[in-house]
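Novice: what's the 3D shape of this:
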Amino acid sequence: MLAFAHGFGGGDSAEPSSMHAARLRPFSNARRRGTTVVETAFVLPVFLIFVLSLIEFGHALMIKNMLRSATRSGARLGATDGNSSSAVEALVKQKLGAVMDPELASVSVKNAQVYDGGGTTPTDGQAIEALPAMEVADADPRQLFLVRARIAYNDVALVPMPFMQDVVLEGQAFIRHE
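Specialist: Next up, the predicted model:
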């Protein structure tokens, strides 16, 4: 009986104990607002970095796809008779002008007959870049050539990063002259 008088008994007491009342009282709004501000301060920067990284990655992929598309168009132009390497390079730069400053891109037309020889072929970017330049107007029928475009990532990045200074985006297309 004494337990019921002090509020420590079963739930049949008419008055709730002070311990139960303290547990049932909601948090004050000021205390909850402080918790929300602290949670936001921790989560918001991480979330924004994640979202901005996705945007930057998508932009880099768009530039890379545009480089590939422009070099394919240039290669198709160069494959036909009557076109020069300078016309191919101009077309590639014109196509790239839709998404970036085309003067920042390096466009070249290379002789790729080494791939027809059956020996060791260049596989990395430096070896491909070392292939000899060629004039497509002087190309023999069925001669393999390469149109290549390169640009430094930081030249087209939305937010250039110092640790990305050595990254180069490139596109290339191989085709035979008709």
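
Novice: hey, let's count contacts and neighbours off CA atoms from now on
Specialist: Noted.

Novice: which parts of the helix or strand hosting Ala127 are buried?
Specialist: Per DSSP states H and E, Ala127 falls inside helix 125-129. Neighbour-count burial for helix 125-129 flags Ile128 (criterion: 16 or more other C-alpha atoms under 10 Å).

Novice: give me the contacts around that helix.
Specialist: The contact list for helix 125-129, computed with C-alpha atoms under 8 Å, 6 or more residues apart in numbering, reads Pro122.

Novice: give the contact list for Gln165.
Specialist: Gln165 neighbours (C-alpha under 8 Å, 6+ apart): Ala152, Tyr153, Asn154.

Novice: the nearest residue to Leu131 once chain neighbours are set aside: what secondary structure?
Specialist: Excluding its sequence neighbours, the residue lying closest to Leu131 (C-alpha to C-alpha, 6 or more residues apart in numbering) is Lys110, at 6.0 Å. Secondary structure, DSSP: H, G, I helix; E, B strand; the rest coil: Lys110 is strand.

Novice: just the element for Leu77, please.
Specialist: Counting by DSSP H and E, Leu77 is part of helix 29-79.

Novice: what about that helix, distance to the chain center?
Specialist: Chain-centre distance of helix 29-79: 7 Å, with C-alpha atoms, centre = their mean, to the nearest Å.

Novice: let's see this one next, to set against the first:
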Amino acid sequence: MQLCSRNAVDRRRRRGTTIVETAFVLPVFLLFVLSLVEFGHALMVNNVLRSATRAGARMGSTEGRTTADVEQYVKDILDGAIDPELAEIMVKNADVYDQGSSTPDSGQEIEALPDMEVSGAEPRQLFLVRARVAYNDVALVPMPFMSDVILEGQAFIRHE
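Specialist: Predicted coordinates for the structure are as follows:
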């Protein structure tokens, strides 16, 4: 009989420990799970940006297409994953890569390349389709410390 009462006393003493342990572990666990989901979403958006620019560049490399056609095609592809109005889409003349001079290295230098009208491109002229979007604009849970992160995709191709 004494054994039963001793277990009951121990259970009463430990009654709140499960709640306290859960209070410590649950927020950390939820933060970890939500971070994984958010990271996966960011990778998905980045892959969609790269795929959309690649498809837009392929479409723009053919005769009879305009820059507006390319930009709209990229937006149509992006529409399945994000609001396409949040993305900045650029079509740039990439002849500088063929000229042998110093080539742009950073995203800002690439974006400083001259704009290009695809319908007026010469055969074999190199051009670039680039799309970028701020991470917090497309995040499931926007995070203040990620405000400077830009997701981007680009594709180089020659006009046919």
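
Novice: what does the helix holding Ala127 of structure 1 correspond to over in structure 2?
Specialist: Mapped onto structure 2 using TM-score structural alignment, helix 125-129 of structure 1 covers residues 107-111.

Novice: now stretch 166-174 of structure 1
Specialist: Against structure 2, stretch 166-174 of structure 1 falls on residues 148-156 (TM-score structural alignment).

Novice: just stretch 41-49 of structure 1 next, same as before
Specialist: Under TM-score structural alignment, the match for stretch 41-49 of structure 1 is residues 23-31.

Novice: contacts for the matching stretch, please.
Specialist: Against stretch 23-31 of structure 2 from outside (C-alpha under 8 Å, 6+ apart): no residues.

Novice: what's the mean distance for it versus structure 1?
Specialist: In the superposition with structure 1, the average deviation recorded for stretch 23-31 of structure 2 is 0.6 Å (mean C-alpha distance after the TM-score superposition for structure 1).

Novice: for that stretch, which residues meet the burial criterion?
Specialist: Of the residues in stretch 23-31 of structure 2, none count as buried by neighbour count, 16+ other C-alpha under 10 Å.

Novice: who's in contact with the residue most central in space within structure 2?
Specialist: With distances taken as C-alpha atoms, centre = their mean, Asn46 lies nearest the centre of structure 2, 3.1 Å away. Applying C-alpha under 8 Å, 6+ apart to Asn46 of structure 2 gives the contacts Leu151, Glu152, Gly153.

Novice: pull out the buried residues from the residues you listed.
Specialist: Buried subset of the contacts of Asn46 of structure 2 (neighbour count, 16+ other C-alpha under 10 Å): Leu151, Glu152, Gly153.

Novice: a markdown table for those residues, including secondary structure?
Specialist: Formatted as a markdown table, the buried ones among the contacts of Asn46 of structure 2 follow (three-state DSSP):
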| residue | secondary structure |
| --- | --- |
| Leu151 | strand |
| Glu152 | strand |
| Gly153 | strand |
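
Novice: pull up the gap between Arg13 of structure 2 and Leu36 of structure 2, please.
Specialist: According to C-alpha to C-alpha, to the nearest Å, Arg13 of structure 2 and Leu36 of structure 2 sit 37 Å apart.

Novice: cool, Val45 of structure 2 as well?
Specialist: For Val45 of structure 2 relative to Leu36 of structure 2 (C-alpha to C-alpha), the value is 14 Å.

Novice: what do you get for Ile157 of structure 2?
Specialist: Counting by C-alpha to C-alpha, the gap from Ile157 of structure 2 to Leu36 of structure 2 is 34 Å.

Novice: the residue in structure 2 that Ile151 of structure 1 lines up against sits in which helix or strand?
Specialist: Applying TM-score structural alignment, one finds that Ile151 of structure 1 aligns to Val133 in structure 2. Val133 of structure 2 is part of strand 126-134 when elements are defined by DSSP H and E.

Novice: quick one: that strand to structure 1 mean distance?
Specialist: Per aligned residue, strand 126-134 of structure 2 averages 0.5 Å (mean C-alpha distance after the TM-score superposition for structure 1).
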